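A.B. asks: A predicted structure for the sequence below; I have some questions about it.
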Amino acid sequence: MRIGLLTEGGYPYLSGDAGLWCDRLVRGLAQHEFDIYALSRSEQQEDEGWIALPPQVSRVRTAPLWTAEEDGVVYGRHARRRFAECYGDLARTLCAGGPGESSTESSPAEADRFGNALYGLAELAREEGGLVGALRSEAAVSALERACRAPGAPRTAHEARVPDLLAVAAHLERVLRPLSLDWYEHDGLGSVDLCHAASGGVAALPGLLARHFFGVPLLLTEYGVQLRSHYLAAGAETPPAVRSLLAAFHGRLAAEIYRRSDRITPGNAHARRWQERCGADRTKLRTVYPGMDAGPFAEVGESPERTAPDTLVWVGRVEPTKDLVSLLHAFAEIRETRRAEQGSPRTRLRIVGAPAGAEGAAYLTHCQVLAAQLFPDEAAGPHAVGDNPVSFEEVGGPDAPTVADAHASGAVTVLSSVVEGFPIPLVEAMLCGRATVSTDVGAVVEVVGGTGLVVPPRNPHALAEACVALLRDPERRERLGAAARARALELFTVEQNVAAFHGIYLEIVSRSPVRRVVLDETGDPRPFGVPAEARVPGRWTDPATHLAARGGPGWAAGPPVRATLPLPATEAVR
């Protein structure tokens, strides 16, 4: 079958966070054909280029989400009126609902109103050749202002000032840029058997429109819930009116994506609970854990500990949410406890990871200073050796050339986060057969199961007690490590992930209506271009009848009208 894989800032770009998962999926499903529709996040990401693509990727179409040129489209009076109606309806849905009501708890009527406004804007963009100029116009800001000043709007919306309205309008313009793309044609997303959005939010917008215009089924995968990410990203410096309106928009967009998706695959139960709370039908949900390549960790997992039994290891990206401050305070308590037991403490802590951006670099410096203060007689530096109990390193260094080597160097792997989605470092440690101590955040308990110790976050004393318990008992560490490795090999490998999606693809397409007849090079129907029910004689096998039933000429003969593309875009065809 032909899959339209939808990404934002990920595959096929080199710097994409989710690129590795998508690449493993595509390579693992060589029996299918993939068209990649990718939104880039920055000019730097585009300049870095793509990873090497496998032969089953037949086409890549890209567009920047970080910039949009003026489309030069001049709306007539009728088009301006349609835009004002659709954008006004969308703005009013952001100000609907009573006090304390979440944007994802609105009535079906409000959900329909938001969806109709969104698809109305998409239809206008498709017919007129673009939407960028209209979304940046004074009419858009005026529509937002009228919605905020209308009776019944929340007080935070009533208090929105002009700078707040401009900020909200600018954000909506950026998020709605995919509506202006020329991907929604018969030879574009209309030609695929299935759209697979690699994340929610903006990445799923093209899938919504392909479903709206052509009836293409939509599969949504979320390993990190986009709505949750938006809430976390809205800092205290954001004005209340802006925060409220944007939260309402992203909440309604998430609810619409969940409502229209044929199947939703969260990456863990934590993400699944978020999706259900945001309106996802639980009958559509199926948890599919991320797949990791177990090969690099095989040697470590099958060999005994290769380091001193008193070494603790932390591996990950250095940033404030990892709460290394609590870990350092916990380690100071561990050292005192072990000093009382051993006379001369031999416990070491290796912090292995690179800082995430400028904030991460500042946090790393703060942690290094704190470590020096906690151990004044044993200086802790970037490459501490000898009696220094704490070291700060990066993967690729002489003592940790790979992630597997970093985990192998410790008897216990520690995770101290206060915010976590799917804890990849824990899975890596489990594949290495290491016992773990972690905080109860995100999907940690679900991942660890009964193979590690879990303590409350922001509790250095509890973290220290759990680490000491494992340091004292090597037999327990060995039992937990073996159980952890067995659990990781059963649940978190690439093989189980690819097999799960292969089955889901077949399930969705087998239930999809007949939309068209697609012939291969020999003139025979492609098996998934014509789903199974097309083999049964009946009126549904007649494309003309099917088109009439859909109420429009969506698949009528004749070349499609190609709109002027307002966003810079590229396309590569193999």
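C.D. replies: Nice, thanks for sending it over. Since the structure is predicted, the reported quantities are computational estimates derived from the model, not experimental observations.
A.B. asks: C-alpha from now on. contacts and neighbour counts both.
C.D. replies: Noted.
A.B. asks: does the residue nearest to V57 when sequence neighbours are not counted count as helix, strand or coil?
C.D. replies: Nearest non-adjacent residue to V57, counting by C-alpha to C-alpha, 6 or more residues apart in numbering: F34, 4.7 Å away. Using DSSP: H, G, I helix; E, B strand; the rest coil, the three-state assignment for F34 comes out as strand.
A.B. asks: how many residues are close by F34?
C.D. replies: Number of residues near F34 (other C-alpha atoms under 10 Å) recorded here: 24.
A.B. asks: next up, the contacts around it.
C.D. replies: Residues near F34 by C-alpha atoms under 8 Å, 6 or more residues apart in numbering: R2, I3, G4, L5, V26, Q56, V57, S58, R59.
A.B. asks: which among those residues end up buried?
C.D. replies: R2, I3, G4, L5, V26, Q56, V57, R59 (16 or more other C-alpha atoms under 10 Å).
A.B. asks: taking those residues one by one, which sit in strands?
C.D. replies: Counting by DSSP state E, the buried ones among the contacts of F34 place R2, I3, G4, L5, V57, R59 in strands.
A.B. asks: below is structure B, check it against A:
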Amino acid sequence: MRIALLTEGGYPYARGEGGAWCDRLVRGLAHHDFDVYALSRSPRTEAGGRVEVPSHVRRIRAERLWGEPPAAALAPTCGGGRAAGRARRADFLTHYWDFVSALAGGTDGPGDRADRFASGLYGLAEVAADHGGLPDLLCGEDALAALESACRAPGVRPLLGDIVVTELLAVAELLELQLRPLSAPWYGSSELGAVDLCHAVSGGPAALPGLLAKRFCGTPLIVTEYTVRLREALLGHRAAGLSPAVRALLGDYHRLLAGESYRQAALVTPGSTHVRRWQERCGAPRARMRTVYPGIDATRFARAGEAAEAEAAAPAAHADPTLAWVGRIDPAKDIIALLHAFHAIREEEPQARLRIFYLRLRPADERGAAYLGHCRTLAAQLFPYEAADAHAVGESPVSFEEIGSPGAPELADAYAAGDVVVLSSSAEGFPLSLVEAMFCGRPTVSTDVGAVREVIGGTGLVVPPRNPKALADAARDLLRGPERAARLGAAARERALALFTVTGCVDAFRESYLDVVAHHPVRREPLLDAAGDPRPFTAPAESHVPARLAPTPAHPAWARTPEPVGAPSAPGGPLS
């Protein structure tokens, strides 16, 4: 089987868990061929270089969602002189009006917003295919005028009625970046038209090439989300300081794109129930959804997990009970609340320590560096260096340590350094650090955000977010009860090994690929050899499964199994 992997800001670029997850999936399915179509979000995406891909990755295609568009895309290629140019411009404006009027939400147009959005989007893709790209048109005065007219049309929100020229320019520029996949040369018979399946490993722009491949070539699409791409986009717009009118238009673009992606996908695979709820709100049909947890490499944490099992055999209170926090520095991790909680713990447990282990900051991460500095300042104020006597200076009970430093040479060492691991986030998607702590057999205290409750499943303590007192009470209870902490840590490790391993994830997608290709085969002309005879085995055998042997297309086997992959089927299981 030949699979097109559609990525944004991840694989094959060497950055983040998203890219590592894709690499594990590709290597686990070595009997399939993969083509990678990668969208780059920023120069930082490409700065880390590309990972070494296995031999069954046949090709890599890349497109940038940043910077100036390629020179070839800016030069119109329609022959026939002015008449052809006018026809191109007229076709563009017809479809662009449908597109932007759907974003603005006006009542001046046929059909509902979703239909107008889809009509405009696919119409723009056809213009791009027929006339050699869109960037020059999307950046032109005609597009700006159409966008302004859509915002002044009857029925739009008052917020958009007062939009100004600078905001219109910002929207037009950002839409040009988002729509660059429409102009990519990926939709011919030798590119996405030659694959058996498209797998978008995130929502948003990564799904856009898959939508066009289905539209133009009939290629089925799978959409996987381990974080809610729509939510990320909305938070990113706010963090970027965009005005409310600009955020409204771009937010509706991402909402409508998400809805169209879910409707057109043969299968939607959320990474948790938390993500699944977002997808259903955006129109994802339940009959075509299957929860698949991400596969995390457990071998990195095996030594720490085995050591925790040995400790659990004879749990004992330590002289210096220690809390550990592990993750990347970001305001959403709410280390401030953790420091205040630890201050309350120290009032009753004066020997307690807090070790904060953080991933190395990127040079351009000014926001993370500023937040780290703020946390260090607060820690110095809450915990002034303690003196053993009038002439000696003691140590602060709070330490900030970079992973890779002598205190934590490996990630597993950071988790093993704590008697209890704390997750204090005010917002979270799928909590990878929590799963890693579970693999290490550590008891955990977590805030109830994102998919935390679903991941932990009763094997750790969960408290409300932004509540330092609740966080302090739960952590103190585990520090004072080593037997209970040991039991929770052992149960957490068993749960992680049952639900979140690479093997379970790869097996789930292997089955899903076969099901989708069997029910949505691509009908194309047979490939011929040099003599002009059909070449055998050019289509996967799964596409020829007789209907009487296959599950009913509307309700395939995986659609009748509501439990996530690896979840227990008995009532009252640990999933919330």
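C.D. replies: That came through fine. Given the structure is predicted, the values throughout are model-derived calculations rather than measurements.
A.B. asks: ok so, going back, so which of the contacts of F34 of the first structure comes closest to E185 of the first structure?
C.D. replies: Closest approach between the contacts of F34 of the first structure and E185 of the first structure, by C-alpha to C-alpha: G4, at 13.0 Å.
A.B. asks: give me every residue that touches that closest one.
C.D. replies: Contacts of G4 of the first structure by C-alpha under 8 Å, 6+ apart are F34, D35, I36, Y37, L189, V192, D193, L194, C195, H196.
A.B. asks: how about those residues, which pair is most distant?
C.D. replies: Y37 and D193 (14.2 Å).
A.B. asks: report the buried residues of stretch 328-347 of the second structure.
C.D. replies: For stretch 328-347 of the second structure, the neighbour count (16+ other C-alpha under 10 Å) marks 328-331, 333-346 as buried.
A.B. asks: among those residues, which lie within helices?
C.D. replies: I335, I336, A337, L338, L339, H340, A341, F342, H343, A344, I345, R346 (DSSP state H).
A.B. asks: so what does the fifth one match up with in the first structure?
C.D. replies: When the first structure is aligned by TM-score structural alignment, the residue opposite L339 of the second structure is L328.
A.B. asks: do you know how far the nearest residue to its match once chain neighbours are set aside is from N388 of the first structure?
C.D. replies: Closest residue to L328 of the first structure apart from its sequence neighbours, by C-alpha to C-alpha, 6+ apart: A371 at 6.7 Å. Noted for A371 of the first structure: a distance of 10 Å to N388 of the first structure, by C-alpha to C-alpha, to the nearest Å.
A.B. asks: buried ones among the contacts of G4 of the first structure?
C.D. replies: Neighbour counting over those (16+ other C-alpha under 10 Å) leaves F34, D35, I36, Y37, L189, V192, D193, L194, C195, H196 as the buried ones.
A.B. asks: my guess is the third one contacts V57. True?
C.D. replies: Right, the one you point to is I36 of the first structure. Yes. The criterion here is C-alpha atoms under 8 Å, and I36 of the first structure meets it with V57 at 7.3 Å.
A.B. asks: what sits closest to A247 of the first structure if chain neighbours are left out?
C.D. replies: Y231 (7.1 Å).
A.B. asks: in a markdown table, list the buried ones among the contacts of G4 of the first structure along with distance to A482 of the first structure.
C.D. replies: Formatted as a markdown table, those follow (distance: C-alpha to C-alpha, whole Å):
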| residue | distance to A482 of the first structure |
| --- | --- |
| F34 | 38 |
| D35 | 41 |
| I36 | 40 |
| Y37 | 41 |
| L189 | 46 |
| V192 | 44 |
| D193 | 43 |
| L194 | 40 |
| C195 | 39 |
| H196 | 36 |
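A.B. asks: show me those residues that map onto helices.
C.D. replies: Using DSSP H, no member of those sits in helices.
A.B. asks: so which of those residues comes closest to P64 of the first structure?
C.D. replies: Comparing these against P64 of the first structure with C-alpha to C-alpha places Y37 closest, at 11.1 Å.
A.B. asks: for the stretch 151-300 of the second structure, what spans make up the helices?
C.D. replies: Using DSSP state H, counting those that start in this stretch, the helices of the stretch 151-300 of the second structure run over 158-161, 165-178, 207-217, 229-239, 244-264, 273-281.
A.B. asks: tell me which of those helices is the most buried.
C.D. replies: Mean neighbour count (mean count of other C-alpha atoms under 10 Å) peaks for helix 207-217 among those, with a mean of 23.
A.B. asks: tell me, that helix lands on which residues of the first structure?
C.D. replies: Using TM-score structural alignment, helix 207-217 of the second structure lines up with residues 204-214 of the first structure.
A.B. asks: which helix is the longest one in the second structure?
C.D. replies: Longest helix of the second structure, by residue count under DSSP H: helix 81-104.
A.B. asks: buried residues in that helix?
C.D. replies: Neighbour-count burial for helix 81-104 of the second structure, counted by 16+ other C-alpha under 10 Å, picks out 85, 88, 92-93, 95-104.
A.B. asks: any idea of the angle it forms with helix 165-178?
C.D. replies: Put simply, helix 81-104 of the second structure runs at 100 degrees to helix 165-178, going by axes from the mean of the first three to the mean of the last three C-alpha atoms, to 10 degrees.
A.B. asks: which strands and helices sit next to helix 81-104 of the second structure?
C.D. replies: Helix 81-104 of the second structure makes packing contacts with helix 113-131, helix 141-152, helix 244-264 when contacts are defined by 3 or more C-alpha pairs under 8 Å, 6 or more residues apart in numbering; DSSP states H and E.
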